[in-house]
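>>> coordinates only, sequence not included:
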């Protein structure tokens, strides 16, 4: 009877070990999947950063997207597109204006369909005499976050162009963007 008991204990231990191993295996698979997910996400960010190092970052103003929402569907080689969050807010308000609602809605739809980055502005990059309640200044501050890269604002707004020029940020018009 002692032998049977030992055999039972061995078999029972094997079964428990297998159960623990299976649980541990699934736990390990979950951990590996989590780590792989983080690696893939990090890799995508690194690839995006590498693409942008030698390319151009285009920052779009509200009027550019209102005048030609398809601008952001034009894929330019070695370039990335940024839409400042304040532009989305402006477009959202413009949807309520009878005269501009169609253009604003078209611009919002184009943004949704395109591969653009939506970025917040950073108050700390602008000189203190720039009023951060002004939306042009917020667009400029968004562009200035990337001033260590080749950043270009696409706009028809002459005042924004002048402000950007004062901060050594290049601006181009819609027609210049299409030709480039």
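Okay, I see it. These numbers were taken from a predicted model, which means no experiment stands behind them.
>>> please count neighbours and contacts with C-alpha atoms only from this point.
Noted.
>>> for residue 172, give its distance to residue 152.
7 Å (CA to CA, to the nearest Å).
>>> which one of these two is surrounded by more residues?
residue 152 (23 against 17; other CA atoms under 10 Å).
>>> just say helix, strand or coil for that one.
Here residue 152 is recorded as strand under DSSP: H, G, I helix; E, B strand; the rest coil.
>>> and residue 83, by the same measure?
Strictly by three-state DSSP, residue 83 counts as strand.
>>> wait, doesn't it sit right on residue 118?
Yes. Using CA atoms under 8 Å, residue 83 makes contact with residue 118 at a distance of 5.0 Å.
>>> settle it for me: which of the two has more neighbours?
Using other CA under 10 Å, the more surrounded residue of residue 83 and residue 118 is residue 83, with 23 against 16.
>>> where do the helices of the chain begin and end?
For the chain, applying DSSP state H gives helices covering 2-54, 62-67, 85-94, 101-113, 135-144, 158-166, 174-179.
>>> and among these, the most buried is which?
helix 135-144 (a mean of 24; mean count of other CA atoms under 10 Å).
>>> got the end-to-end distance for stretch 79-95?
First-to-last residue span, stretch 79-95, CA to CA: 29 Å.
>>> can you tell me what sits against it?
Here stretch 79-95 makes contact (CA atoms under 8 Å, 6 or more residues apart in numbering) with 51-52, 55-62, 72, 100-102, 104-105, 107-108, 115-121, 135, 138-139, 142.
>>> returning to what we had before: which stretch among the helices of the chain comes nearest residue 77?
helix 2-54 (9.8 Å; CA to CA).
>>> what about the closest one, distance to the chain center?
When distances are taken as CA atoms, centre = their mean, to the nearest Å, helix 2-54 is centred 32 Å away from the chain's centroid.
>>> repeat for stretch 173-180
Counting by CA atoms, centre = their mean, stretch 173-180 comes out at 23 Å from the chain centroid.
>>> which non-adjacent residue is nearest the spatially most central residue of the chain?
Nearest to the centroid of the C-alpha atoms of the chain, with distances taken as CA atoms, centre = their mean, sits residue 117, at 3.2 Å. Nearest residue to residue 117 in three dimensions, chain neighbours excluded: residue 82, at 4.8 Å (CA to CA, 6 or more residues apart in numbering).
>>> count of residues packed around that neighbour?
23.
>>> take the one below as the second:
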């Protein structure tokens, strides 16, 4: 009976990019069997050295394989444990004629396709599926009659209903609006919205004809509170979403914030201004972003020392700091505070890879361009948070530079989806660009 159940299961062939995306992926295929082509192990060797998250994933997967290794890995396979299938390594196979007609080059991708075709023929009674995050490889596989899918265990299922953090309610009860202006808060029990419409730290714009109020659901007091407009270190919010963002960024009860929105909506600027406004509450402000080299060229190709290499990637963060500095006169105490913090390394702008391994306590940590992180990378960053630390992730899920991430699988969307409703989490999607009318027009039309 057990053998029959095993033989009826699917066979998943995994591409290198799946292992580099999630080194624990072996345990996400239920009772189905998994095959790792030998060429994948060859490719992993190229990624083991380095400080980027992709190098960490490669090393962790190799360690996991070492823990699982045994004589049967190339024959009968090795069990992945209760509730899981077996793991096999398949050695290289000749490229069949049907492939050579279309794909003549002997590349790792084509060798993976050859192994997948071999597995399909060897186990005709079972479905063989190639799992890869490479869209081109999926297309090549389908041209050969192979079933190929993306790795979706950590994808946001419906990106269209991704939590926006802000809801607008028209025709709202004017008595509640008046009570919010008069008392500042209303008990949750008197509010007509459902728990689905009003999760923890949900922001809302309540309207009734000429009246409107900005409100927020405080999960600690179980009340709806009015949100007032406040500035932070010289930065004034210009719209409702920016007002809500500053509120979340400066709320001491909210330890994790995600801000999404297109370029020019003020995500990073607001986060940095809020951090500086609260600098006395934290030992350090860290502002970091992942480095995504252009044209898949490593930093080693760029001229200069390490600071000159990373400078262009960090410049947008320095630009945001420059905007804040320009709000003040040279003799102002605010400018003196910023310069003193930088001198004492209490305000640091750095590549995200340089933070790995640190335990972050009493730190205001801003992670910019978080849409270029995988869900596992986001989890790794958050698990470094110590006591008194606040983490802010900013980015635009429509502008992804990583070749193996999309709107559904990037870490920022995953974080926003999974954390919705948690008392210590708040999210705001900023819609309106505030750089200039030209920038807003280009963002919408081009």
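Here it is on my side, so go on. For clarity, every value in this text was computed on a predicted model and none was experimentally measured.
>>> what's the TM-score for these two chains?
Once superposed, chain against chain, the TM-score is 0.63 (TM-score structural alignment, normalised by the length of structure 1); 130 aligned residues with a CA RMSD of 2.5 Å.
>>> how far away is the counterpart of the residue nearest to the centre of structure 1 in structure 2 from residue 260 of structure 2?
Counting by TM-score structural alignment, residue 117 of structure 1 lines up with residue 88 in structure 2. Note on residue 88 of structure 2: its distance to residue 260 of structure 2, by CA to CA, is 41 Å.
>>> so residue 376 of structure 2 makes contact with residue 25?
No. Applying CA under 8 Å, one finds residue 376 of structure 2 not in contact with residue 25, separated by 10.6 Å.
>>> okay, those two: which has more neighbours?
residue 376 (19 against 16).
>>> read off where the helix or strand that contains the more buried one ends up in structure 1.
Element membership for residue 376 of structure 2 (DSSP states H and E) is helix 375-382. Using TM-score structural alignment, helix 375-382 of structure 2 lines up with nothing in structure 1.
>>> in TSV, list the helices of structure 1 along with distance to residue 128 of structure 1.
What follows is the helices of structure 1, written out as TSV (distance: least, CA to CA, whole Å):
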stretch	distance to residue 128 of structure 1
helix 2-54	29
helix 62-67	24
helix 85-94	19
helix 101-113	31
helix 135-144	11
helix 158-166	13
helix 174-179	30
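>>> looking at these, which is closest to residue 127 of structure 1?
That would be helix 135-144 among the helices of structure 1, by CA to CA, at 9.7 Å.
>>> what range does the closest one cover in structure 2?
Against structure 2, helix 135-144 of structure 1 falls on residues 108-117 (TM-score structural alignment).
>>> how big is the offset of that stretch relative to structure 1?
Superposing on structure 1 and averaging over aligned pairs (mean CA distance after the TM-score superposition for structure 1), stretch 108-117 of structure 2 comes out at 0.8 Å.
>>> quick check: the equivalent of the residue nearest to residue 117 of structure 1 over in structure 2 vs residue 87 of structure 2, distance?
For residue 82 of structure 1, the aligned position in structure 2 is occupied by residue 35, per TM-score structural alignment. For residue 35 of structure 2, the distance to residue 87 of structure 2 equals 6 Å [CA to CA].
>>> mind listing the shared neighbours of the two?
Between them, residue 35 of structure 2 and residue 87 share no contacting residue, judged by CA under 8 Å, 6+ apart.
>>> nearest to residue 125 of structure 1, out of the helices of structure 1?
Of the helices of structure 1, the one closest to residue 125 of structure 1 (CA to CA) turns out to be helix 135-144, at 6.2 Å.
>>> that closest one: how far from the chain's middle?
Worked out by CA atoms, centre = their mean, helix 135-144 of structure 1 lies 16 Å from the chain centre.
>>> stretch 63-75 of structure 1 now?
17 Å.
>>> name the residues that touch that stretch?
Contacts for stretch 63-75 of structure 1 (CA under 8 Å, 6+ apart): 81, 103-104, 106-107, 110-111, 114, 116, 154-157, 174, 178.
>>> and those, which two are furthest apart?
114 and 157 (23.1 Å).
>>> follow-up on the earlier one: between residue 376 and residue 25 of structure 2, which contacts overlap?
In contact with both residue 376 of structure 2 and residue 25: no residue, using CA under 8 Å, 6+ apart.
>>> in the top strand by length along structure 2, which residues are buried?
The strand spanning the most residues in structure 2, taking DSSP state E as the definition, is strand 211-218. For strand 211-218 of structure 2, the neighbour count (16 or more other CA atoms under 10 Å) marks 212, 213, 214, 215, 216, 217, 218 as buried.
>>> what span of structure 1 is that strand aligned with?
Going by TM-score structural alignment: strand 211-218 of structure 2 matches no residues.
>>> after that strand, which helix or strand is next?
Next along from strand 211-218 of structure 2, by DSSP H and E: strand 223-226.
>>> what's the helix or strand following that following strand aligned against in structure 1?
Next in sequence after strand 223-226 of structure 2, counting helices and strands by DSSP H and E, comes helix 240-249. Counting by TM-score structural alignment, helix 240-249 of structure 2 pairs with no residue of structure 1.
>>> what residues does the very next helix or strand once past helix 240-249 of structure 2 touch?
Sequence-wise, the next helix or strand downstream of helix 240-249 of structure 2 (DSSP H and E) is strand 256-261. The contact list for strand 256-261 of structure 2, computed with CA under 8 Å, 6+ apart, reads 245, 248-249, 267, 390-397, 412, 415-416, 424-431.
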